[in-house]
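only geometry, no sequence info:
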């Protein structure tokens, strides 16, 4: 039996998740928390296998709660379940020690499968979250500057150098310099290849 603590600040969500999980074979909810502080207390009390953690909560948020639970080595793995798929929140949650990241629009079967995967020692990631992590790694590996990333994204949109310059408030010469650097770092030989590279890496 996989024992679960659910942490979410919305009562309707807590109730819905509890009903869904208790109805699933091999899963049982042993505690329900409305904020991160309650989640930490429940994990200390019940020592669950998995904590289903929302990120946006009053008081102690999901990232802080995850960090505390992991730091105390309470034996629980944290699976984030949130509405947010932006890069900053994903990185914050993973850096805090979460082992998986799912979004609230996931199918019920996918959520249940994700909890079981965490209990097996795996790390389920929503495809959108995985794409953000890959994109962030690509940015770090290539060391593209924030401005180069902006230019590349506008190339993907189909803007010409003059339009990019106007959008960013820089000269066309500067745009060309950024493109030259982008081509060198990505191995692209033209704008089309650079745009395709950006799309493959989720930029």
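Happy to help now that I have it. Here the structure is a predicted model, which means the values were calculated and not measured. Numbers count the residues shown, from 1 in each chain.

switch to C-alpha atoms for all contacts and neighbour counts from now on
OK.

the strands in this protein, which residues?
2-7, 27-33, 50-53, 77-82, 100-103 (DSSP state E).

Which neighbouring elements make contact with the second one?
It stands for strand 27-33. strand 2-7, helix 11-23, helix 36-46 (3 or more CA pairs under 8 Å, 6 or more residues apart in numbering; DSSP states H and E).

try this one next to it:
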């Protein structure tokens, strides 16, 4: 079954172009220039993916993502944007987006990225990943636990304590897929590509000790 997708952008021409590109592989449920209408439709239609611009008329795209998360929506949001800004990209990913793709990306990158997200992964355009890495390298002191949400810190602490995914899910009272989602986001946000790396990071910042005192 093809993943379903909704598109939100302030330019009708962009929406039509994206829809034409995606229709061979995705079920396009709707095109929206209005963020409020898109939010209402997403909560009603439950698409697999929601593609949106960072700047939308009357509302920031990141606010729409946060509202979907507060509504416990399972839709996976992917920003398709002209904003090649690592600070904004980090904000969007931290808010719960599953992807951040630049509008100058190739059609092949966009489709491959959406496939990755539909399968449960995260995709960020290589240019943005490089900018994020450069930013971290120039200010290593900023890579600390406060980059993570409270829930991400809870998951990371339990990973470092040696707990398996199902154990973490039971301990926190959340679904296993939610645990995997947070682990994937932690890996992307901090560049931690293994359990060992996550464990070292958590130990260095005292998160494991905080877990042991619970």
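Received, thanks. Since we're looking at a predicted model, the values are computed, not measured.

most packed of the helices and strands packed on strand 27-33 of the first structure?
Among these, strand 2-7 has the highest mean neighbour count (mean count of other CA atoms under 10 Å), at a mean of 24.

Does anything pack onto that one? Which helices or strands?
Contacting strand 2-7 of the first structure under the criterion 3+ CA pairs under 8 Å, 6+ apart are the following elements: helix 11-23, strand 27-33, helix 36-46, strand 50-53.

what does the third one contact?
In this case it means helix 36-46 of the first structure. The contact list for helix 36-46 of the first structure, computed with CA atoms under 8 Å, 6 or more residues apart in numbering, reads 5-7, 30-33, 51, 57-62, 64-65, 68-69, 74, 76.

equivalent range in the second structure for that helix?
Mapped onto the second structure using TM-score structural alignment, helix 36-46 of the first structure spans residues 35-45.

what's the mean deviation for that stretch versus the first structure?
By mean CA distance after the TM-score superposition for the first structure, the fitted stretch 35-45 of the second structure averages 1.3 Å away from its aligned residues in the first structure.

ok, back up a step: could I get the strands of the first structure as JSON lines with distance to residue 154 of the first structure?
Conversion of those to JSON lines gives the following (distance: least, CA to CA, whole Å):
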{"stretch": "strand 2-7", "distance to residue 154 of the first structure": "39"}
{"stretch": "strand 27-33", "distance to residue 154 of the first structure": "43"}
{"stretch": "strand 50-53", "distance to residue 154 of the first structure": "36"}
{"stretch": "strand 77-82", "distance to residue 154 of the first structure": "29"}
{"stretch": "strand 100-103", "distance to residue 154 of the first structure": "28"}
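
what about those strands, which gets the closest to residue 112 of the first structure?
strand 27-33 (8.6 Å; CA to CA).

so how far is the closest one from its chain's centroid?
23 Å (CA atoms, centre = their mean, to the nearest Å).

so the longest helix anywhere in the second structure matches what in the first structure?
As assigned by DSSP state H, the longest helix anywhere in the second structure is helix 176-190. Per TM-score structural alignment, helix 176-190 of the second structure has no counterpart in the first structure.

Buried by neighbour count: which residues of that helix qualify?
176, 179-190 (16 or more other CA atoms under 10 Å).

I'd like the next helix or strand past it.
Once the chain leaves helix 176-190 of the second structure, the next helix or strand it forms, by DSSP states H and E, is helix 195-204.

mind checking how far residue 38 of the first structure is from residue 51 of the first structure?
Between residue 38 of the first structure and residue 51 of the first structure the distance is 12 Å, computed by CA to CA, to the nearest Å.
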